[in-house]
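Q: compute the structure for the input listed below.
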Amino acid sequence: MAHLRPLENSEVDQELRDMFEHYENTRGFCPNSVKTMARRPNISKVFGKLNQAILYEGTVPEELKMLVALASSLASGCRYCQSHMSNLSSIYNAPDEKIAAIWEFETSELFSDAERAAITIGIKGGTLPNDVASEDFDNLKKYFDESEIVEIVATVALFGYLNRWNDTMATELEELPSKVTERAVGHTGWNAGKHS
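A: This is a model prediction of the structure:
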């Protein structure tokens, strides 16, 4: 059970209502994490802008950023973020088979060498203590320029925040990402844990 109740649209200002509506239009729901952050409106608003700048701007394909965030969330253990990133990976055209194969990314034919290099940063960057090494960056530099590397590391860092937020708050998982995760990886024994 969540430690704090997400706020309703009627409890926030117009800027946050617009932000909640944007999420509803692009994802089919507004994340409870954002609605909980809204108790301090500037945290929610600034988070929304940072999320936009990291995940939806730049030249790294959005599908890959979603998979990097999924890998980072798997490494950290946050089931809320695992579900959200399974959902967003699906929205950005990652097939269920690829989402389910994320732990086998190093050997699965579903992933390119460039994707493997980026997902390695996601897994190792989401691990505590951080396990990213110089050779991981050497490999990443074969496929991505320095600006794109900033996007990839920013994705991992954004989910460092979200993984800690949602696991600490025991944020309740919404119905839509839960259904997508069940469809994509339910056969692996995945469950929402404290987020259900």
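Q: C-alpha from now on. contacts and neighbour counts both.
A: Noted.
Q: next helix or strand past the strand or helix carrying residue 97?
A: Applying DSSP states H and E as the criterion places residue 97 in helix 96-100. Per DSSP H and E, the first helix or strand lying C-terminal to helix 96-100 is helix 113-126.
Q: how about residues contacting that following helix?
A: With CA atoms under 8 Å, 6 or more residues apart in numbering as the test, helix 113-126 has contacts from 64, 67-76, 105-106, 130-132, 136, 139-140, 142-144, 152-153, 156, 160.
Q: hang on, the earlier thing: can you give me the buried ones in the helix holding residue 97?
A: Residues 96, 98, 99, 100 are the ones in helix 96-100 that count as buried (16 or more other CA atoms under 10 Å).
Q: ok, the residues you listed vs residue 82, which is closest?
A: residue 99 (10.3 Å; CA to CA).
Q: if we can go back for a sec, which one of the buried residues of helix 96-100 is nearest residue 57?
A: When the buried residues of helix 96-100 are compared against residue 57 (criterion: CA to CA), the nearest one is residue 99, at 22.2 Å.
Q: please generate a structure for the following sequence too, so the two can be compared:
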Amino acid sequence: MKMPLVDPVAQAEDQELNALITFYEETLGFCPNSVLTMYHRPRIAYAFIEMNKAVMENKGRVTSALKRLIAYVKANQQDTIDACYGFYETKDMKSCDGAKMYLKYDGGRLMPDYMCDNIINLATDFDHFIKLHAAGK
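A: Take a look at the predicted model:
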């Protein structure tokens, strides 16, 4: 495992930031390391938190749950590609546990994006995506 260039702060001295850390722990179950790392520059930490709040506002048809799912998909994309195609040497996307989860919960709508950003714009549906991936496009 690689060591971080900047360690997250263990305890924030800023009471307002501590309140936000507590909020994250209560709502997400943890405080993202990015917030704790950004605390070295409190203005950046606050700006990041405000941006996150703005993104998570529900002013349209995209729910908070779907936004979190999309964030999770993007955060785990490379690990899943490596796991499905590299480390386990399988060509069957559906054999990947992460892939099964997304097929189950979103009917495969996020699957192409989850698996490979560089061909998502070419694919018209999941089967087309499989063909493009097999062809190395």
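Q: circling back to that earlier point, pull the distance from the helix holding residue 97 of the first structure to the chain's centre.
A: 15 Å (CA atoms, centre = their mean, to the nearest Å).
Q: next one: stretch 127-137 of the second structure
A: Centre to centre, stretch against its chain (CA atoms, centre = their mean), the figure for stretch 127-137 of the second structure is 23 Å.
Q: before we move on, what about stretch 28-35 of the second structure?
A: 13 Å.
Q: other residues contacting that stretch?
A: By CA under 8 Å, 6+ apart, stretch 28-35 of the second structure touches 8, 21, 22, 24, 25, 45, 48, 49.
Q: what angle sits between the longest helix along the first structure and helix 113-126?
A: In the first structure, assigned by DSSP state H, the helix with the most residues is helix 146-169. Per axes from the mean of the first three to the mean of the last three CA atoms, to 10 degrees, the angle that helix 146-169 of the first structure makes with helix 113-126 is 40 degrees.
Q: buried ones in helix 146-169 of the first structure?
A: Per 16+ other CA under 10 Å, helix 146-169 of the first structure contains these buried residues: 148-149, 151-160, 162-167, 169.
Q: Provide the aligned range in the second structure for it.
A: Helix 146-169 of the first structure falls opposite no residue of the second structure when the two are matched by TM-score structural alignment.
Q: for that helix, what is the distance to the chain centroid?
A: Relative to the chain's own centre, helix 146-169 of the first structure is displaced by 8 Å; criterion: CA atoms, centre = their mean.
Q: and the gap between residue 87 of the first structure and residue 31 of the first structure?
A: 12 Å (CA to CA, to the nearest Å).
Q: neighbour count winner among these two?
A: Each of residue 87 of the first structure and residue 31 has its neighbours counted (other CA atoms under 10 Å); residue 87 has more, 25 against 19.
Q: dump the residue contacts of that one.
A: Here residue 87 of the first structure is in contact with 176, 177, 180, 181 (CA under 8 Å, 6+ apart).
Q: element containing it?
A: Here residue 87 of the first structure sits within helix 79-91, counting by DSSP H and E.
Q: that helix versus helix 146-169: what angle between them?
A: Using the same axes, to 10 degrees, helix 79-91 of the first structure lies at 140 degrees relative to helix 146-169.
Q: may I see the buried residues of helix 79-91 of the first structure?
A: Buried, per 16+ other CA under 10 Å, within helix 79-91 of the first structure: 79-91.
Q: just the buried members of the contacts of helix 113-126 of the first structure?
A: Taking 16+ other CA under 10 Å as the criterion, what is buried in the contacts of helix 113-126 of the first structure is 64, 67-76, 105-106, 132, 139-140, 144, 152-153, 156, 160.
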